[in-house]
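Novice: have a look; sequence and predicted model below, questions after that.
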Amino acid sequence: MSKYKVTPVDQELKFSSDEIIVTKTDLTGKLLYANDVFCRLAEMSTEEVIGQPHSVIRHPDMPRAVFQLLWDTISKGKEIFAYVKNMSATGKYYWVVAHVTPTRDRAGNIIGYHSNRRAPSRAGIADIMPLYRELLAEEAKGGDRKAALAASTGLLKAKLDAIGKTYDEFIWSTGEANV
C-alpha cells in the first residue's frame, strides 16, 4: 500500500463465489503469503503486500471489537469465522467471510495464522451491518482508544449474550447460512 493515507471511496470490488482469498501471517499478523485473489482485490502486487501487516487492508468501517475478538480467539488456538470489510490500495472496499485458523509446528505450537476468505452473501452483509454500525458508534463516543475498545467489546459480548450465541453461531445464523 502507498506510504500515504488511503481515503475510502464508496465503490465495491467483488469476487466470484468460486474464488478463495488465502493469506498466511506470522504471529504478529505480518503477511508471509498472499494469493493472486488477495492481491487483485487489495489492488497491490505480491511484492507490495509481503512483509506488511495484514491490517494494510483494514477498512475504517470495521469495528475494532471484531478484530479484538478475532485475535483473542486465534491466539488461544481456536478458529473463528468473521465478516470483514476490507479496503484496497485505491480506497475501494470488499466484503469477505473470513475463516482464520492458527498454524502449528510439529510440536503443536502456534507459529502463525492462515486465513481463507470467501465472498459473503448479500443477505449476510445486510444482517451484520447493523451490529457493526452499533459497535462503531460505541467506539466513536470518545474517550481514549483503549476505553472505546473496551466499551465496544463489552457491547458485542452483551449483544451476543442477549441472543444466546457465540460470534461464530451468530455469523452462521445470518444470511450466510443460505450460501
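Specialist: Now that the structure is in, tell me what you want to look at.

Novice: can we go C-alpha only for contacts and neighbour counts from here?
Specialist: Will do.

Novice: and the spatially most central residue of the chain, what does it touch?
Specialist: In the chain, the residue lying closest to the centroid (C-alpha atoms, centre = their mean) is residue 84, at 3.7 Å. Neighbouring residues of residue 84 by C-alpha atoms under 8 Å, 6 or more residues apart in numbering: 62, 95, 96, 97, 98.

Novice: want to compare, so here's the second one:
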Amino acid sequence: MSENSNQRPALTGRERQFADDELIVTKTDKGGRITYANRTFLRVAHMTEAEALGTPHNCIRHPDMPRVVFKLLWDQIGAGKEIFAYVLNRARNGDYYWVFAHVTPSRDMGGNIIGYHSNRRTADRRIVSEIITPVYKALLDEEAKHSRIREGMAASEALLGKVLRERGQSYDQFIFSL
C-alpha cells in the first residue's frame, strides 16, 4: 500500500502468525512514517520493504482496534514515555494478527524526540480472548455510539478510565497484571 493510497484491504478473517521467539520491529519518524521495518514485520504485514518505508504506520490499523488505545499510545510516547499494549493489526492483504507491543520514543543526542521504536511479540491468546477482546469491544461499541470521532474517543476514554478505576489500577498496572 503506497503512501498515496487511501485504500484499506478487505478483511479476510484469516490470522497471520509469527513464532514466539520472533520480534516484529519498526521505527518511524516523528510523524509516524515507517523508516525501518525488519523482515518479520514485512512478512507478517505482507509488505515489501519498498511498500513499507515512508508509509504511515497506521497502514496496518485494524478497524476492530479502538481509537482510544491509539490516543493513549500517542499521548504516552508524545510525552516521552514508553507504552505496552495489545494491538490487533491488519496485514496488507486483509489478514489480521495480534501483537503485544512495546513502543518507545527515539531521541537525538540532545534528548529531543526524533521518532519512535516499536518491538512486538506474540500476544498471549488466552489474554486476548478472555480479557482484551471484551474490553476492546466495549470501547469500540462506545465509540460507535457517537457520530463525531472526537466525541466517540472521549466517551471511550471515559469508559476505559471507569474500567481501570473499578479495578483499582492504572493502565500500565492493568496491562502488566494480565
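Specialist: Thanks, I have it. Just so you know, these numbers come straight off a predicted model, no measurement behind them.

Novice: what residue of structure 2 takes the place of the residue nearest to the centre of structure 1?
Specialist: Using TM-score structural alignment, the equivalent of residue 84 of structure 1 in structure 2 is residue 87.

Novice: and that match, that's in a helix?
Specialist: No. Using DSSP: H, G, I helix; E, B strand; the rest coil, the secondary structure at residue 87 of structure 2 is strand, not a helix.

Novice: and the longest strand for structure 2?
Specialist: strand 96-107 (DSSP state E).

Novice: name the nearest residue to the aligned residue in structure 1 for residue 27 of structure 2, ignoring sequence neighbours.
Specialist: Alignment note (TM-score structural alignment): residue 27 of structure 2 maps to residue 24 of structure 1. Ranked by C-alpha to C-alpha, 6 or more residues apart in numbering and with sequence neighbours excluded, the top spatial neighbour of residue 24 of structure 1 is residue 114, at 4.5 Å.

Novice: next up, the contacts around that neighbour.
Specialist: 22, 23, 24, 25, 100, 101, 102, 103.

Novice: in three-state terms, label the counterpart of it in structure 2 for me.
Specialist: Matched to structure 2 by TM-score structural alignment, residue 114 of structure 1 sits across from residue 117. Under three-state DSSP, the three-state class of residue 117 of structure 2 is strand.

Novice: how far away is residue 117 of structure 2 from residue 144 of structure 2?
Specialist: From residue 117 of structure 2 over to residue 144 of structure 2 the distance is 30 Å, taken as C-alpha to C-alpha, to the nearest Å.

Novice: quick one, strands of structure 1?
Specialist: Under DSSP E, structure 1 gives strands at 21-25, 31-34, 80-87, 93-104, 110-118.

Novice: by how much does the first one deviate from structure 2 on average?
Specialist: Same thing as strand 21-25 of structure 1. Mean deviation of strand 21-25 of structure 1 from its aligned counterpart in structure 2 after superposition (mean C-alpha distance after the TM-score superposition for structure 1): 0.4 Å.
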